[in-house]
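Enquirer: Please work out how this folds:
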Amino acid sequence: MVAGHAQKETHVPDTTGTWLTQEAYDRLQQEYDFLAGEGRAAIATEIDERRQEGDLKENGGYHAAREEQAKQEARIARLRQILRDATVGEAPADDGIVEPGMLVVANVAGREMKFLVGSRESADGTDLDVFSTQSPLGAALLGKKIGDETSYTAPNGNDITVKVIAAEPFTG
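Expert: I've put the predicted structure just below:
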C-alpha cells in the first residue's frame, strides 16, 4: 500500500461449507444422533426379524427393510458431511451484501424472485427456494449489494441477468 492512499477493502463472503443457524445445526445434529444410534438399531432389528421369516428371494419385507437401511445410511453420511463442513453462527450482517444466510429479492430475467442463498437444511420447514453458493445464481450474487446487476450462464447455456432488489439476513 502506498503511503497516503487508502486501499479499498473488498467484502468477500465465506463460501466454504454450509452456512447454518445454531438452531438448524442442532436440529440436524439431533437427526444424525437418532439415525446413527436408535435408527440403526431399529432397522437392524427389522432386517433380522424379516430374515427369520424364511426364503429371502421372495421376502418383500426383508428387501424393503434393506432398502430403507440403504436410504438411512445415505442420510447419515450426508448429515455427517453437512455437520462436519458447517459454518455455524449468527445471521450475517444486515448490510445488504449477498452472502450465505441472506434472504434475497432479485429480478431474475425479468421476474421477481425471493430466495435464500445458503443450504436447503437452513430453510427446512419453509417454502423458500434455496440456491447454494455453488449454484450458478448463488455464485453470481455473492458479494453483490442492493442495486447491483450481474449475470450468469444457466445450465441450458443462456445468459440470465439479475438485479438485487433486497438482501437481508435470514432469521429462520
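
Enquirer: Only C-alpha atoms from now on, for both contacts and neighbour counts.
Expert: OK.

Enquirer: Next, the buried residues of stretch 65-72.
Expert: By 16 or more other CA atoms under 10 Å, the buried positions in stretch 65-72 come out as A65, R66, Q69, Q72.

Enquirer: The last one contacts L35, correct?
Expert: Right, the one you point to is Q72. Yes. Look at Q72 against L35 with CA atoms under 8 Å: they come within range, at 7.1 Å.

Enquirer: Show me the residue at the heart of the protein, geometrically.
Expert: In the chain, the residue lying closest to the centroid (CA atoms, centre = their mean) is S119, at 1.6 Å.

Enquirer: residues in contact with it?
Expert: Residues in contact with S119 (CA atoms under 8 Å, 6 or more residues apart in numbering) are T18, W19, L20, V130, F131, S132.

Enquirer: Packing partners of the lengthiest strand in the chain?
Expert: Using DSSP state E to define each element, the chain has its longest strand at strand 159-169. In terms of contacts (3 or more CA pairs under 8 Å, 6 or more residues apart in numbering; DSSP states H and E), strand 159-169 is packed against strand 102-108, strand 149-153.

Enquirer: residues making contact with the last one?
Expert: Contact partners of strand 149-153, identified using CA under 8 Å, 6+ apart, comprise P136, L137, A140, L141, D159, I160, T161, V162, K163, V164.

Enquirer: Can you list the neighbours in contact with whatever helix or strand K114 lives in?
Expert: Per DSSP states H and E, K114 falls inside strand 111-117. Applying CA under 8 Å, 6+ apart, the contact partners of strand 111-117 are 98-107, 123, 128-133, 138, 170.

Enquirer: please give me the structure for this one as well, since I'd like to look at both together:
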Amino acid sequence: MSTTSSRPWLTADAHARLAAELAALRREPDLADEDRFVRDQHRQARIRQLEDLLHNAVVGEDPPDDGIAEPGMVLTVRYDDGDTETFLLAARDEVGTGLEVCSPDSPLGRALHGAKPGERREYEVPSGALVRVTLVEAYPYGRYQSHG
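Expert: Just a heads-up that it's a prediction; the model follows:
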C-alpha cells in the first residue's frame, strides 16, 4: 500500500500516543454548564479530529525507497539562499521523531509531494512571496530511524 496526500502518515509511537489521547478525551464527561460549553466544544472537535486521523492514517509503513517525496519520507531540501533543512513529511501530530515535521498539507509539503532529487519546486508564503526549494534527498523514515 502506498501513501497518498489524502492519507496522513504516522509512526507507530505517534499513533499510540494519539489513540491514548482519544481514549482519555472519550472518558471525560460531557460538560453541561454554560461556563464549560466552549471547552466541551473544543474537546468534541478534538475527538472528531483524532477519530478521523487515526481511522485514515498509514501507520509506520514506509513508502518505497525510491527517492520520491511523499508522506513517511525524510526530506533534505536546499533553499535558493543555500540553506538546507531536513524534516519528516508527516502528519503535524507527529512528535518525538528527532526531526522537524512538515505537514504534507502545508505549502512546502504540497510543493514537494512527488518531487525527485534535483527537482526544484516553489511555493507561496503568507506574504505572497514565492520560495524556491530543491529536493536534495528523500528516503523512508524507517531508514532514518535505524541509523538515526
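
Enquirer: just to revisit the earlier point, could the helices and strands packed on strand 159-169 of structure 1 go into TSV alongside mean neighbour count and distance to I76 of structure 1?
Expert: Formatted as TSV, these follow (neighbours: other CA atoms under 10 Å; distance: least, CA to CA, whole Å):
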stretch	mean neighbour count	distance to I76 of structure 1
strand 102-108	21	27
strand 149-153	16	33
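
Enquirer: Which of the ones you listed sits closest to A24 of structure 1?
Expert: strand 102-108 (14.8 Å; CA to CA).

Enquirer: how far is that closest one from where the chain is centred?
Expert: Relative to the chain's own centre, strand 102-108 of structure 1 is displaced by 16 Å; criterion: CA atoms, centre = their mean, to the nearest Å.

Enquirer: what's the matching range in structure 2 for it?
Expert: With TM-score structural alignment applied, strand 102-108 of structure 1 matches the range 73-79 in structure 2.

Enquirer: again, but for stretch 139-158 of structure 1
Expert: Aligning stretch 139-158 of structure 1 against structure 2 (TM-score structural alignment) gives residues 110-129.

Enquirer: that older thread, so which of the helices and strands packed on strand 159-169 of structure 1 gets nearest D94 of structure 1?
Expert: Judged by CA to CA, the one of those that comes nearest to D94 of structure 1 is strand 102-108, at 8.7 Å.

Enquirer: how much does that closest one deviate in direction from strand 159-169?
Expert: 150 degrees (axes from the mean of the first three to the mean of the last three CA atoms, to 10 degrees).

Enquirer: what's the mean distance for strand 102-108 of structure 1 versus structure 2?
Expert: With the two structures superposed, strand 102-108 of structure 1 lies on average 1.1 Å from its match in structure 2, counting by mean CA distance after the TM-score superposition for structure 1.

Enquirer: and that strand, what does it pack onto?
Expert: On a contact count with 3+ CA pairs under 8 Å, 6+ apart, strand 102-108 of structure 1 meets strand 111-117, strand 159-169.

Enquirer: can I get these in CSV with mean neighbour count?
Expert: Output for these, formatted as CSV (neighbours: other CA atoms under 10 Å):
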stretch, mean neighbour count
strand 111-117, 18
strand 159-169, 19
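
Enquirer: could the ones you listed be laid out in TSV, adding distance to V12 of structure 1?
Expert: Output for those, formatted as TSV (distance: least, CA to CA, whole Å):
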stretch	distance to V12 of structure 1
strand 111-117	15
strand 159-169	16
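
Enquirer: pretty sure G147 of structure 1 contacts A167?
Expert: No. Counting by CA under 8 Å, G147 of structure 1 sits too far from A167 to count as a contact (10.1 Å).
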